[in-house]
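Asker: Mind looking at a prediction? Sequence and model below.
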Amino acid sequence: MSTFKIKGGYQLRGELTPQGAKNEALQVVCAVLLTPEKVTLHNLPDIRDVNFLIDLLEELGVKVNRLGNGTVEFTSDEINLEYLQSEQFKTRAASLRGSVMIMGPLLSRFKKAYMPKPGGDKIGPRPLDTHFLGFSKLGATFSYDAKAGFYTLKADNLEGKYLLLDEPSVTGTANILMTAVMAKGKTTIYNAACEPYLQQLCLMLISMGAKITGVGSNLLNIEGVTELGGCTHTLLPDFIEIGSFIGLAAMTQSEITIKDCRIDMLGRIPETFRRLGIQVEIKGDNIFIPSQTKYEIQRMIDGSIPTIYDAPWPGFTPDLLSIILVTAIQASGTVLIHQKMFDSRLFFIDRLKDMGAQIILCDPHRATVIGINREYKLRATSMSSPDIRAGVALLIAALSAEGTSTISNIHQIDRGYQYIDKRLNAIGANIVRED
């Protein structure tokens, strides 16, 4: 198992270019199953979760041609559906939550799909009810073997229907959308997720021949087509990585320029960091974070303590609350962090408290951060990365701490961040990877 040894206290300076978006990649890679024609994807991130999913598709029979620099060609003309019932598939697919999004394309094109109960970050319950309720309304039947933890889906005929989703699940919307694009008739998805990455999936499907309107809203209308063709698609930059770099710059008093950010798609990310008092300067499509000795949390108009919470798009993404929390440690002032969507995502704060942070865990969903205003540096310590986002939050804390910290279980960080140690070392960090 690999670890990071991080010598903290260095100010960083330079430019960082965000990788391709992980959450978009997991959707669009699954979408290649919808057509036997070639699909070319640009700006795919070279990270564990995406590479694992590509390997899974390759074992399913997809022809994969890696051209380098984030460009991969996929041709799904000879799919081995028998592989879906093999023990090897059950083991591999169960270890990656993103694999759940192969169900929609398989059901749409082949009228059957199989899937083990997926894995992923241990951040609380993540039910799949939205997916299966959608599949059922479109005409599929499913069964679940609780002992084997295995789902079976079949559909002789898929027909468009009006669907009011019980929650605006991103992966649920993606799965239902990919099922509906070749269902007979019209499908309406109301209370659909409308995150930028979901918008990107819609645009990719349209370029393949799908008929979708309402892109960017929570009301999608799909006219089913009989087949889809190939396409070329370029992924957005990873907005979670952009937010992580903003928090990193503030905590380490660094001067960092983040390149090619797609500012028009960032939503509330820049403004939420500004609420912590961080200077976020937009320069064209770049973000410049100057070195700040101090930053002060903005109180509410009536002087009360602010709350930063997650919400479906266009609200603030839950994937950045861990970064907001760690960044607030060295701020002046107090903020309440409210993680609404997952009930185990804040438990990593015990590691931060060991480092000297002043944080009160109110309940599994809420934590109050009392900023220490750089009155002292965090202490170096040894810790383990519990999930992708908390792992990078701990890395940011370690880079700002005094002394040498150790983070184990860093495969969790590698699942979502491409060559993070090399890229940060290139602008002045001191991170050593040890096996």
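Answerer: Perfect, I can see it now.
Asker: only C-alpha atoms for contact and neighbour calcs from this point on.
Answerer: Will do.
Asker: Now do the SS call for the residue located most distally from the centre of the chain.
Answerer: The C-alpha centroid of the chain is most remote from Asp302, which lies 34.7 Å away (CA atoms, centre = their mean). Counting by DSSP: H, G, I helix; E, B strand; the rest coil, the backbone at Asp302 sits in coil.
Asker: Structure two is appended below for comparative analysis:
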Amino acid sequence: MGIFKIEGGHQLKGSIQPQGAKNEALQILCAVLLTPEKVTIKNIPDIVDVNKLIVLLGKLGVKVEKLSTSSYSFQADDINLKYLESAEFKQDGRGLRGSIMIVGPLLARFGKGYIPKPGGDKIGRRRLDTHFEGFINLGAKFRYNREEYFYGVEADKLTGTYMLLDEASVTGTANIVMAAVLAEGTTTIYNAACEPYLQQLCKMLNRMGAKISGIGSNLLTIEGVDTLGGTEHTMLPDMIEIGSWIGLAAMTKSELTIKNVSWDDLGQIPNVFRKLGITVEQQGDDIHIPAHTDGYEIQSYIDGSILTVSDAPWPGFTPDLLSIILVVATQARGSVLVHQKMFESRLFFVDKLIDMGAKIILCDPHRATVIGHDFKSQLKATTMTSPDIRAGISLLIAALSAKGTSTIHNIEQIDRGYEHIVERLQAIGAKIERLD
């Protein structure tokens, strides 16, 4: 197990390029299973979760060719379906949350899809019901082995239908869309997720020959087609990483430029950081954060009441950035209530920030009130453990702003979502090293 050793309290300076989007990659990579033709994907992030999925696709029989550091070609013309029922697959699939999204494409093209109960972050209960209810609506039969936690769906053919999703699940919508594009007839999905990464998936599928309309809304209409062909696709920059670097700049009073952020796809992210008092400037397609030498002040609502930052389905604020918001607020002027609606365990890392001197009241598993220090009391270095990807990067940002030298254990969680993070942070002046 590796650790990060971080000497905090240093100003950073320079520019940083966001990686390709992790959450888009997990959808797009599974979509290569829908066609026997070659699919080329660019701007793939070099992170643990994505690399695990690429390895899993290779074991499934997909021909994988690395074209450059971030570009691959995939060709699923000789799939080994026996691997799906092997002990090796049951082990491989458990270690990756995104593995659930191979089920829709496999069901659509081969009439069956299996998956062990996926792993991933320990941030709370993450239901799979939306995925499988969608497959059942399309005509699949569902089975579940409770002893092995093994899910399966099978169908001689899938038939288009109308469905109202019980929640606007991003991965659930993606999985159902990938199943429906090869179904017979028309599928209508209401309460569909409409995140930019799902829009990217739908646009890619349309280039492959699918007929999807309503992209960007919560009502998708899919006319089934017989086959799909190959295509090329370039992934968006990772909006969660972009938000992370905004928070890093503010907490370390650093001047940073975040390059090529795809402003049109950032939604509420710049506005929410501005509500915390952070200056977020648009320079072409870059974000420039000036050094906040005088700190930053949280806005109140127009009636003077305390600001609440909460998550919501797109175009609301992404839950993956609430951990960053919470850390950034610890050094603001003023107070904020952070309301994490989706996951009941994601705020439990605040005890580590309290150990560092932050003023945080954990109201319940979903809400925390942060009383900012206004940099009058610097966070203190400590030893901590990363519980999940987003809490991990939040603790790393806290450590980079803290007085003294901190260590973070279980950094494999951070590696799951952030590529080459030590080298990239060192390039802008961070005092961080990876130790075994």
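Answerer: Structure's in. What do you need? What you see is a predicted model, and the numbers here were worked out from it, not measured in a lab.
Asker: The residue farthest from the centre of structure 1 matches what in structure 2?
Answerer: When structure 2 is aligned by TM-score structural alignment, the residue opposite Asp302 of structure 1 is Asp303.
Asker: Endpoint to endpoint, stretch 341-352 of structure 1 covers what distance?
Answerer: For stretch 341-352 of structure 1, the first-to-last residue distance is 22 Å (CA to CA, to the nearest Å).
Asker: dump the residue contacts of Asn43 of structure 1.
Answerer: For Asn43 of structure 1, the contact set (CA atoms under 8 Å, 6 or more residues apart in numbering) comprises Gln19, Gly20, Asn69, Gly70, Thr71, Thr234, Leu235, Leu236.
Asker: Closest one of those to Asp310 of structure 1?
Answerer: Comparing the contacts of Asn43 of structure 1 against Asp310 of structure 1 with CA to CA places Leu236 closest, at 21.2 Å.
Asker: and that closest one, how far is that from Ile329 of structure 1?
Answerer: 30 Å.
Asker: Surely Asp121 of structure 2 and Ile389 touch.
Answerer: Yes - using CA atoms under 8 Å, Asp121 of structure 2 makes contact with Ile389 at a distance of 7.1 Å.
Asker: more neighbours, those two?
Answerer: Ile389 (21 against 18; other CA atoms under 10 Å).
Asker: Give the equivalent position in structure 1 for the more buried one.
Answerer: So, by TM-score structural alignment, Ile389 of structure 2 is matched to Ile388.
Asker: Report whether the expected contact of its match with Arg415 is present.
Answerer: Yes - in this structure, Ile388 of structure 1 is within contact of Arg415 by CA under 8 Å, at 6.7 Å.
Asker: SS state for Ile136 of structure 2?
Answerer: helix.
Asker: show me where the stretch 151-300 of structure 2 has helices.
Answerer: Counting by DSSP state H, counting those that start in this stretch, one finds helices in the stretch 151-300 of structure 2 at the ranges 170-180, 196-207, 239-251, 269-275.
Asker: any chance of these in JSON lines, plus distance to Ala358 of structure 2 and mean neighbour count?
Answerer: Output for the helices of the stretch 151-300 of structure 2, formatted as JSON lines (distance: least, CA to CA, whole Å; neighbours: other CA atoms under 10 Å):
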{"stretch": "helix 170-180", "distance to Ala358 of structure 2": "33", "mean neighbour count": "26"}
{"stretch": "helix 196-207", "distance to Ala358 of structure 2": "34", "mean neighbour count": "21"}
{"stretch": "helix 239-251", "distance to Ala358 of structure 2": "13", "mean neighbour count": "25"}
{"stretch": "helix 269-275", "distance to Ala358 of structure 2": "19", "mean neighbour count": "18"}
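Asker: For Val48 of structure 2, find the nearest of the ones you listed.
Answerer: helix 239-251 (15.2 Å).
Asker: just the angle between that closest one and helix 196-207, please?
Answerer: On the basis of axes from the mean of the first three to the mean of the last three CA atoms, to 10 degrees, helix 239-251 of structure 2 is oriented at 150 degrees to helix 196-207.
Asker: elements contacting helix 239-251 of structure 2?
Answerer: Judged by 3 or more CA pairs under 8 Å, 6 or more residues apart in numbering; DSSP states H and E, the packing partners of helix 239-251 of structure 2 are strand 255-258, strand 286-289, helix 322-329, helix 389-401.
Asker: again, only this time at 7 Å
Answerer: Judged by 3 or more CA pairs under 7 Å, 6 or more residues apart in numbering; DSSP states H and E, helix 239-251 of structure 2 is in contact with helix 322-329.
Asker: Can you name the next helix or strand after the helix it packs on?
Answerer: The helix or strand immediately downstream of helix 322-329 of structure 2 is strand 335-339, counting by DSSP states H and E.
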